[in-house]
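>>> the following block contains a protein sequence and its predicted model.
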Amino acid sequence: MIDSRDMQAIGLCRFSYPALGGFQVEHETIEDRIAFLYAEDRLEERFQLMETVALPCLQAQTDQNFEMIIVIGDTLPKHHVDRLHDITANIPQISIVAHEPKPHRPLMKELINGARKDPKAPCLQFRHDDDDAISVDFFERFREAVNAVPGLLENRSVAFDWNRGIIAEMSADGIAATDTIRNLYVASLGMYVRGGCPLTIMNFRHGIMNQFMPTVSFTDTPMWVRTHNGYNDSRQKKVKPVPVEPLTVEQEAELKARFAIDVDQVRATFS
């Protein structure tokens, strides 16, 4: 059996990419979708969340052996493209690719499989939203979990789900949050793919992956932060609000240690 520490870990992040499909919020035309995604106030919030939430946890990973593709539209205005390159420059694992609007899942599957250095070798895959964080030991724990279940690796794919996390709201006042458990959320959800198998994590809706493959779940410690913000795709429709409470000083320190989220940076960025 190949040690998971030798497996390529490939991730995918969509940054306001105007896909054909792939959104819960519908638009009549692709022009309407692009206008929504590229609105200056929306993009400013996306950048604020990426800079304070989504990127610091990657830079702080205890296992730096991963790579992540950020997908953008080929019409994203240049000043936003330049800003994205600037804020990701210190994370060498990130590559940014631009595409014209294409059907969502086929393109994402093509990008992940195209990134596999050796399609005949097994690999690890993950998704990362631009407004979420994963724990700083996610890749370390992911590889340990894969090594712990050698019998399952005979399957073409296996999901690994860390389902305990934190819902958080960011503002100039700091961070308000609450603990929760959510099975098969995007963040801290990984997938093992057997060598020679063309499946990708983008073949499946994340919430039902356990219907298609063995799934190993862990609930011992918070492993992700999901931000609720003005432009969550899944929260544009009428949804039940999640009550959150301002973090104590001790909780702020725990969040920084676990997810590299700095409350002082949050206050400064959102002020």
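Thanks, I have it. Residues are numbered from 1 along each chain as shown.

>>> drop to CA atoms for contacts and neighbour counts, all remaining ones
Noted.

>>> now Ile87: closest residue in space, sequence neighbours ignored.
Among residues not flanking Ile87 along the chain, Glu51 sits closest, at 7.0 Å (CA to CA, 6 or more residues apart in numbering).

>>> the one you found: neighbouring residues, count only.
Neighbourhood size, Glu51 [other CA atoms under 10 Å]: 20.

>>> another structure for you, compare them:
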Amino acid sequence: MQVIGLCRFSYPAEGGFQVEHQSLQERQDYLYAPARMDERFRQFETICLPGLKAQTDPDFEFLVLIGDSLPAPYRARLERLLDGFAQARIVERAPGPHRKVCQDVINRARDLNAPCLQFRHDDDDAVAVDYVERLRETAAKCSGLLDTNSLVAIDFNRGFLARPVAEGLRAERNLTPFYGVALALAAGPGVRQTIMIFSHTRLNQFMPTISQTDSPMYVRGHNDHNDSRQKKHVKPIDLPRLDEKGEARFRKRFAIDADHVRQVYSGL
């Protein structure tokens, strides 16, 4: 079954953000601010990409959606990070309605005559190295449910919250249903609705859902530029630093290397 992941890399959509802006230019200024972009690239490199590149099932496509206004130096930096990642493809779009653009990007990449597994993925999050394998395995085991429903959600709800810092990784265990990361949608043949059409916290209101909680499957990245953390009264999360055993587990489960994190974040 075809598997497609979509990552919005600072795409200046109309809607789709919890942070409101008065104009497209204001949104682009916010998204492309040097401090914010530097942080996004650091997390994209150290947290997001390693596990995707190390998937035990390499048969998937990873679409990286960018705006046609992304400054050339950022585009070049993104291309360097994706060099050698055969499953990744940059998709450039003009600003437009968030859901419509994302739906079009996914549907242009899929075979609409066949079923498809889709997952959304933020540029500061990670999935376990066996995520695609487990996703296909779950779909196969629940084939009866998928065959009789046009849309089915598959939610791996156990993982970690993590923050990369100069000293390494700060992280703690987490279990949150429909968190958005490691959450997928099985869409039947001819179904044009995509994972990006629905609010991830409310998927269970629109379709049957399958929850998997047996092993940690995601890392939810935390940083000062998280869209969900820009609102007032959002309390900071004090994450404990991982010890050597914890770092080894992250390296094995998510291909996230604490030494690499220390290198990239040194001097900050």
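The structure has been received and is ready for your questions. Everything numeric in this text was worked out from a predicted model, so none of it was measured.

>>> re the thing from before, would you mind measuring from the aligned partner of the residue nearest to Ile87 of structure 1 in structure 2 to Glu26 of structure 2?
Counting by TM-score structural alignment, Glu51 of structure 1 lines up with Glu45 in structure 2. From Glu45 of structure 2 across to Glu26 of structure 2, the span is 26 Å (CA to CA, to the nearest Å).

>>> need the residues that contact stretch 46-60 of structure 2.
With CA atoms under 8 Å, 6 or more residues apart in numbering as the test, stretch 46-60 of structure 2 has contacts from 2-5, 85, 87, 122-133, 164, 221, 254-257, 260-261, 264.

>>> go again with 7 Å.
For stretch 46-60 of structure 2, the surrounding residues in contact (CA atoms under 7 Å, 6 or more residues apart in numbering) are 2-4, 85, 87, 123-130, 132-133, 254-256, 260-261.

>>> show the buried residues in the residues you listed.
Among the contacts of stretch 46-60 of structure 2, those buried by neighbour count (16 or more other CA atoms under 10 Å) are 2-4, 87, 123-130, 132-133, 254-256, 261.

>>> which strand or helix spans the aligned residue in structure 2 for Leu255 of structure 1?
Under the alignment by TM-score structural alignment, Leu255 of structure 1 pairs with Phe250 in structure 2. In this structure, Phe250 of structure 2 sits in helix 244-254 according to DSSP states H and E.

>>> in that helix, which residues are buried?
Buried-residue list, helix 244-254 of structure 2, by 16+ other CA under 10 Å: Gly246, Glu247, Ala248, Phe250, Arg251, Arg253, Phe254.

>>> just tell me the aligned range of stretch 193-212 of structure 2 in structure 1.
So stretch 193-212 of structure 2 sits over residues 199-218 in structure 1, by TM-score structural alignment.

>>> determine how far the matching stretch lies from the middle of the whole chain.
15 Å (CA atoms, centre = their mean, to the nearest Å).

>>> with stretch 17-31 of structure 1 instead?
Put simply, stretch 17-31 of structure 1 sits 19 Å off its chain's centre (CA atoms, centre = their mean).

>>> ends of that stretch, how far apart?
Distance across stretch 17-31 of structure 1, first residue to last, is 12 Å (CA to CA).

>>> can you list contacts of that stretch?
Contacts for stretch 17-31 of structure 1 (CA under 7 Å, 6+ apart): Arg33, Ile34, Val71, Ile72, Gly73, Pro101, Lys102, Pro103, His104, Asp233, Ser234, Gln236.

>>> start and end residues in structure 2 for that stretch, please.
By TM-score structural alignment, stretch 17-31 of structure 1 lines up with residues 11-25 in structure 2.
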